[in-house]
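>>> What follows is a protein structure lacking sequence information:
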């Protein structure tokens, strides 16, 4: 199951980084720009993978589900698990992306960029990113779990959810 966790972490990290970088790029007011998107994607992928390696997501998600006395693999448990994951990954990635975007804007404008205050940029971006990330997590987690189990050679009993 450790191999499944590593594969899941990589798949989720790349997917979340791609979606959040794309969202940030498209909501920046400048329209889509390839180079800032690629830089943002690369940096957020590294951050996501580091979080996935350092943070025991399954334990935290399982702890939240247990604390709320939810049945494992139920819809409410999946909603809570997605929220826990979202609240761990998204603020860190969003903070890094805002810092990076501000630095790139200042560099490209030779220090003359008219930027909103940091807090305003961060909060606006965080709200959008939390919503986008939550939806993405809900959609791709079951797909990636099945794929990760297959790639790791783990086959759950037919008709039953995977066992941790």
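Structure received. These numbers were taken from a predicted model, which means no experiment stands behind them.

>>> Going by C-alpha atoms from here, please, whenever you check contacts or count neighbours.
Will do.

>>> For residue 20, give its distance to residue 60.
Separation of residue 20 from residue 60 (Cα to Cα, to the nearest Å) stands at 22 Å.

>>> quick one: which of these two has more around it?
Remark: of residue 20 and residue 60, residue 20 carries more neighbours, 27 against 15, as counted by other Cα atoms under 10 Å.

>>> out of everything not next to it in sequence, what's closest to the residue positioned nearest the centre of the chain?
Centroid-nearest residue in the chain: residue 16, 3.9 Å away (criterion: Cα atoms, centre = their mean). Spatially, and ignoring its direct neighbours in sequence, residue 16 is nearest to residue 133 (6.7 Å; Cα to Cα, 6 or more residues apart in numbering).

>>> Use this one as the comparison:
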């Protein structure tokens, strides 16, 4: 199977989607939305997300934790846990980099922007929004990517009748 190819495609889809949504959220909630700021944060966060996806073997990490917690694969509790893992790995890094970039731009122009309160507020909101996005789009993207690569999902209804 083309599992590496599927992983690469999932990494790209998730990186672009999460970066787009979090960049839009950050810029809209900053009170100073600019297209330039949005595209800068979107570009930077996409690059960071791609790097994280290449460095962290998300599927192995998520599957290992699901097994360690004794959860059934592809069950709702397993999906909720996997979503939390992805959220906690990606979102703090992306939020920090976007808030830091906004902080540097604001202070370079003489504005006073308190970094820590801005970061904490953005992080809480981003963790909630990213969790919802990851939970919704991951199975949709996985189904799409598997279909594009000619891989069918798990068999429905359990094992074939001739197996026990």
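Arrived safely, thanks for sending. Just so it is clear, the structure is predicted and the values come from calculations on it, not from any experiment.

>>> Trace the residue nearest to the centre of structure 1 over to structure 2, please.
For residue 16 of structure 1, the aligned residue in structure 2 is residue 18 (criterion: TM-score structural alignment).

>>> what residues does stretch 121-136 of structure 2 touch?
14, 18, 21-22, 25-26, 79-80, 83-84, 86-88, 91-92, 95-96, 99 (Cα atoms under 8 Å, 6 or more residues apart in numbering).

>>> Only the buried members of these: can you turn that into a ChimeraX selection?
One line in ChimeraX is enough to select the buried ones among these; burial here means 16 or more other Cα atoms under 10 Å:
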select :14,18,21,22,25,26,79,80,83,84,86,87,91,92,95,96,99
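
>>> Run through the helices of structure 1 in chain order.
Ranges of helices within structure 1 are 2-26, 34-54, 57-67, 75-108, 118-152, based on DSSP state H.

>>> so of the ones you listed, which one's packed in deepest?
Of the helices of structure 1, the one with the most neighbours on average (mean count of other Cα atoms under 10 Å) is helix 2-26, at a mean of 20.

>>> average distance between it and structure 2?
Comparison of helix 2-26 of structure 1 with structure 2 after fitting gives an average deviation of 0.4 Å (mean Cα distance after the TM-score superposition for structure 1).

>>> Helix 57-67 and that helix, what's the angle between them?
Here the directions of helix 2-26 of structure 1 and helix 57-67 differ by 90 degrees (axes from the mean of the first three to the mean of the last three Cα atoms, to 10 degrees).

>>> tell me which strands and helices helix 2-26 of structure 1 is in contact with?
Packed against helix 2-26 of structure 1 by the contact rule (3 or more Cα pairs under 8 Å, 6 or more residues apart in numbering; DSSP states H and E) you find helix 34-54, helix 75-108, helix 118-152.

>>> Dump these into JSON lines; add distance to residue 5 of structure 1 as well.
Shown next, in JSON lines, are those (distance: least, Cα to Cα, whole Å):
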{"stretch": "helix 34-54", "distance to residue 5 of structure 1": "9"}
{"stretch": "helix 75-108", "distance to residue 5 of structure 1": "14"}
{"stretch": "helix 118-152", "distance to residue 5 of structure 1": "8"}
